[in-house]
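Asker: Sequence below, structure please.
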Amino acid sequence: MALYDATLARTPGLVSRRSAPRTAVAAGVLVLCVIGIACAVANYQELAEYARRSAEESSRPRYQAMRGLGVLPAAIIVLATIFGVFAVMALLGPATRVWVRAETGTPLRRRFTGHHALTPDAFDRLHAAFASGDSARYTPLPEQARGGDGVVLIWTADADREAYVGMTRGSRGRSTRNAPLIRLAGVRFDALDQALRDRLTTPQGVTAPAPPGPAPSPE
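Answerer: Here you go, the predicted model:
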């Protein structure tokens, strides 16, 4: 959610809290990486000898080319360090945090992220359509475009029947500008929830004609 975190942080009623499951996973990965590095350092010679013997006994040329290099312990240390760095970044950054509704503690679940090629006018019209709460106005969404600078993000707090629609425009960076966050609750949430179930590609608010039934048999 980093693209819209600044706007979520300014929204009354929403707070960022650490996710216990995500934190546990990141901490577990970090512990395994530390153990892996410690074991590789403590048994460096044995692992290097094992790697050399395996290369000598292998019939594959690419393994035989590694003979004498003893790269196994070094590879373990490098890989464990890389994963360990990612785990630390997750623990210190937003990857292990979630946005929740302060009143109920219900976490926001991201339901949709779409990149669309939108002109400024089309962007404003789509934002107004979402703000109206009328699903017939914002469905179907424009087709997604790779590299499109108009981004639509939707989160839901299902237990509270609330949804939040964020829209941002511009290249990812300091030039990105977030439109005001839209909150939809009650029947407006229900309409958006149904549209999300239809992947926002099916026009809503219009009753489709019933398929023709079998022709009656002549009496």
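
Asker: all contacts plus neighbour counts: C-alpha atoms, from now on.
Answerer: Will do.

Asker: moving C-terminal of the longest helix belonging to the chain, what's the next helix or strand?
Answerer: In the chain, with assignment by DSSP state H, the single longest helix is helix 20-42. Sequence order places helix 44-57 as the next helix or strand after helix 20-42, per DSSP states H and E.

Asker: helices or strands next to that following helix in the packing?
Answerer: On a contact count with 3 or more C-alpha pairs under 8 Å, 6 or more residues apart in numbering; DSSP states H and E, helix 44-57 meets helix 61-64, helix 72-92.

Asker: and if we set it to 10 Å?
Answerer: Packed against helix 44-57 by the contact rule (3 or more C-alpha pairs under 10 Å, 6 or more residues apart in numbering; DSSP states H and E) you find helix 20-42, helix 61-64, helix 72-92.

Asker: Next, the second sequence, to be compared with the first:
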Amino acid sequence: MSTHFEKTFRTDPRFVRKRLAGLTVLAIALILIAAVSIVLTAENFIQLATWAREGTEDSALVRTRMGGITPLVMIAIELTGVAWGVHLLVVGSRPWHVAATGTRLRKRYYGFHLSDQSFFHEVHRRFATGDPAVYTPLPHQVDGGQTVVMIWTTDADRTAFVGISWDQNRRRTVNLPLITHTGLRYQALDAALRNSLHTSLPDERNPLLHRGTQPTG
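Answerer: Next up, the predicted model:
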């Protein structure tokens, strides 16, 4: 789970990466299959090129081009498979967990919003209140939006984490402090996510109002 908050997770002792056996096996299998396919394609490059030419019924020029390109396209696809496998092995099969409980973080929202520094800080302030009446409705995503909103939950722990980051480029990103919601605030955020952050959460579905309780940490 590579995110804009990767650096924050790495430096926060509350989180730790844990390897998942199933995804690890899948990643290794993908790498091996793709690697073997590359070797076989390379060894049979001429035969594949000939086969591609013979299977093309168009002009001689097209047949020549297809003969040379087809094996190269196959190798490119196979190299992509290796790259995916490596990424899955290094990152995807080692998702972030809560160190104290071992609960895996579940990504619930990842959106890009208005390219406005004032909105960047304002949306962090809104989510920090813990009240859906304040942070919903969240504006819809926009192409090129520089404000990145990320939400993860650990349902077994009844905890939610909200990350607000600036800049789509993960190398230049600036992260505001990670927001943590537990108890009623977690329930309220979970209800808002189920309802869609882009619409207001009805009062009757807001646990903070339904129980007549003010937001608490």
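
Asker: between the longest helix of the first structure and helix 44-57, how many degrees?
Answerer: Per axes from the mean of the first three to the mean of the last three C-alpha atoms, to 10 degrees, the angle that helix 20-42 of the first structure makes with helix 44-57 is 80 degrees.

Asker: So for helix 20-42 of the first structure, what gets flagged as buried?
Answerer: R22, T23, A26, A27, V29, L30, C33, V34, G36, I37, A40 (16 or more other C-alpha atoms under 10 Å).

Asker: Give the buried residues for stretch 110-125 of the first structure.
Answerer: Applying 16+ other C-alpha under 10 Å to stretch 110-125 of the first structure flags R110, G114, H115, H116, A117, L118, F123 as buried.

Asker: can you tell me which of the residues you listed lies nearest to E162 of the first structure?
Answerer: R110 (12.3 Å; C-alpha to C-alpha).

Asker: residue ranges for the helices of the second structure, please.
Answerer: Along the second structure, counting by DSSP H, helices occupy 6-11, 21-43, 45-54, 60-87, 117-129, 132-135, 183-195, 207-210.

Asker: okay if I get the ones you listed as JSON lines plus distance to R158 of the second structure?
Answerer: Putting the helices of the second structure into JSON lines (distance: least, C-alpha to C-alpha, whole Å) gives the following:
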{"stretch": "helix 6-11", "distance to R158 of the second structure": "19"}
{"stretch": "helix 21-43", "distance to R158 of the second structure": "25"}
{"stretch": "helix 45-54", "distance to R158 of the second structure": "56"}
{"stretch": "helix 60-87", "distance to R158 of the second structure": "30"}
{"stretch": "helix 117-129", "distance to R158 of the second structure": "17"}
{"stretch": "helix 132-135", "distance to R158 of the second structure": "17"}
{"stretch": "helix 183-195", "distance to R158 of the second structure": "6"}
{"stretch": "helix 207-210", "distance to R158 of the second structure": "14"}
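
Asker: between the ones you listed, which gets nearest to Q141 of the second structure?
Answerer: Of all these, it is helix 117-129 that lies closest to Q141 of the second structure, at 12.9 Å by C-alpha to C-alpha.

Asker: Compare the helices and strands packed on helix 44-57 of the first structure and give me the one nearest G133 of the first structure.
Answerer: helix 20-42 (32.9 Å).

Asker: for that closest one, packing partners?
Answerer: For helix 20-42 of the first structure, the packing partners by 3+ C-alpha pairs under 10 Å, 6+ apart are helix 44-57, helix 72-92, strand 97-101.

Asker: try it again with 6 Å
Answerer: helix 72-92 (3 or more C-alpha pairs under 6 Å, 6 or more residues apart in numbering; DSSP states H and E).

Asker: next one: the helix it packs on to chain centre, how far?
Answerer: Helix 72-92 of the first structure sits 22 Å away from the centroid of its parent chain (C-alpha atoms, centre = their mean, to the nearest Å).

Asker: do stretch 91-102 of the second structure as well
Answerer: 14 Å.
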